[in-house]
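Asker: Got a sequence here, can you model it:
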Amino acid sequence: MTNVLKHTTVSNDLANQLMDAATSRAHELGDRFSIAIVDVSGVLKNFRRLDACPLVGVDVAQDKAYTAVLKGIPTHEWYEGIKDNPSHLYGVPAAISRVTIFGGGYPIIVDGELVGGMGASGGSYLEDMDVVKSALDAVIG
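Answerer: Take a look at the predicted model:
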């Protein structure tokens, strides 16, 4: 049928592999992270809250994963795209529900195709970025 769009999304198997790799890195950094994976539509696919993670990390990790899949760019790159336009800088995070413009969220890209997003929260933004990037590098390359 020509009126139907098809898309590829992250599988349970890939989400589990990414989650295990991220959890391994999080253990090295101190067990205070929440880690979220969303599918290509931004719907939660996999989530883990480590024992020492603060409550705020639960929603923030999910929002970072969601933000990464919106445009297929890491969350920290959103700031560069909006910082010089005050209406975007203040309007985008306020107007677009769940948008997060600090580091820790990355798109999941397989064979050049966006298939989901992944976010971590609980450490500094650099540690959050490290948890996710380490998992993506280990599993996808």
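Asker: contacts, neighbours, all on C-alpha from now
Answerer: Noted.
Asker: For this protein, which segments count as strands?
Answerer: 34-39, 44-49, 105-110, 113-121 (DSSP state E).
Asker: which residues are in contact with the longest one?
Answerer: Residues lying outside strand 113-121 but in contact with it, judged by Cα atoms under 8 Å, 6 or more residues apart in numbering, are 8-10, 33-42, 57-58, 60-69, 72, 104-109, 128-129, 131-132.
Asker: cutoff 7 Å now
Answerer: 8-10, 33-40, 57, 60-62, 64-66, 68-69, 72, 104-109, 128, 131-132 (Cα atoms under 7 Å, 6 or more residues apart in numbering).
Asker: Sequence B follows; please return its structure for comparison with A:
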Amino acid sequence: MQTKSVLGLTEIDAIMAAARAEALKHGWAVAIALVDDGGHALALVRLDGASPASAAIAMEKARTSALGRRESKAYEDMINGGRTAFLSAPLAGTLEGGVPVVVDGQVIGAMGVSGVKSEQDAQVAKAGIQSITG
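Answerer: Sure thing, here's the model as predicted:
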């Protein structure tokens, strides 16, 4: 039988707080979503000034990253590189800003951020995740 880590309330709170702090430090109005390894919502916050659509996009970026076991940017790069057939895949968040939470080599969740430039979204997500992974 295999075992793996899971995100508990302590980790969820730490990740969300660190991501929120990164966004606020830069004055970025974003939505921040955290999901488990199956893409199910664990936390969502839409900072003041973030568009309502950013919450849905952040959740889909997180879900895409969790289910794909990679950063959502990989799918964006694939599509931009000409593999347009991938647009038919059942993933809606194929834009940069979804980052997996990896512990002991296993994906245990993912964070998605939306609201600013894609690389800034990813920066916020990575800052959140680093709070528990170092």
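Asker: circling back to that earlier point, going through the contacts of strand 113-121 of structure 1, which ones are buried?
Answerer: Taking 16 or more other Cα atoms under 10 Å as the criterion, what is buried in those is 9-10, 33-40, 57, 60-62, 64-66, 68-69, 72, 104-109, 128, 131-132.
Asker: which residues touch Ala62 of structure 2?
Answerer: Ala62 of structure 2 neighbours (Cα under 7 Å, 6+ apart): 33-35, 39, 98-99, 110-112.
Asker: And it, how close does it get to Met1 of structure 2?
Answerer: Separation of Ala62 of structure 2 from Met1 of structure 2 (Cα to Cα, to the nearest Å): 28 Å.
Asker: same thing with Ile129 of structure 2?
Answerer: Computed as Cα to Cα, the Ile129 of structure 2 to Met1 of structure 2 distance reads 27 Å.
Asker: The equivalent of Ile32 of structure 2 over in structure 1: what's it in contact with?
Answerer: Using TM-score structural alignment as the criterion, Ile32 of structure 2 maps onto Ile35 of structure 1. Ile35 of structure 1 makes contact with 47-49, 61, 119-121, according to Cα under 7 Å, 6+ apart.
Asker: Could you export those residues as TSV, including distance to Gln17 of structure 1?
Answerer: Formatted as TSV, the contacts of Ile35 of structure 1 follow (distance: Cα to Cα, whole Å):
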residue	distance to Gln17 of structure 1
Phe47	12
Arg48	13
Arg49	16
Ala61	18
Gly119	15
Ala120	15
Ser121	19
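Asker: Most neighbours among those residues, which one is it?
Answerer: Ala120 (37 neighbours; other Cα atoms under 10 Å).
Asker: And it? What does it align with in structure 2?
Answerer: By TM-score structural alignment, Ala120 of structure 1 lines up with Val113 in structure 2.
Asker: With Asp63 of structure 1 instead?
Answerer: Checking TM-score structural alignment: Asp63 of structure 1 goes with Glu60.
Asker: Tell me how many other residues crowd the residue lying closest to its match once chain neighbours are set aside.
Answerer: Once flanking residues are discounted, Glu60 of structure 2 sits nearest to Gly93: 4.5 Å by Cα to Cα, 6 or more residues apart in numbering. Gly93 of structure 2 has 23 neighbours, counted by other Cα under 10 Å.
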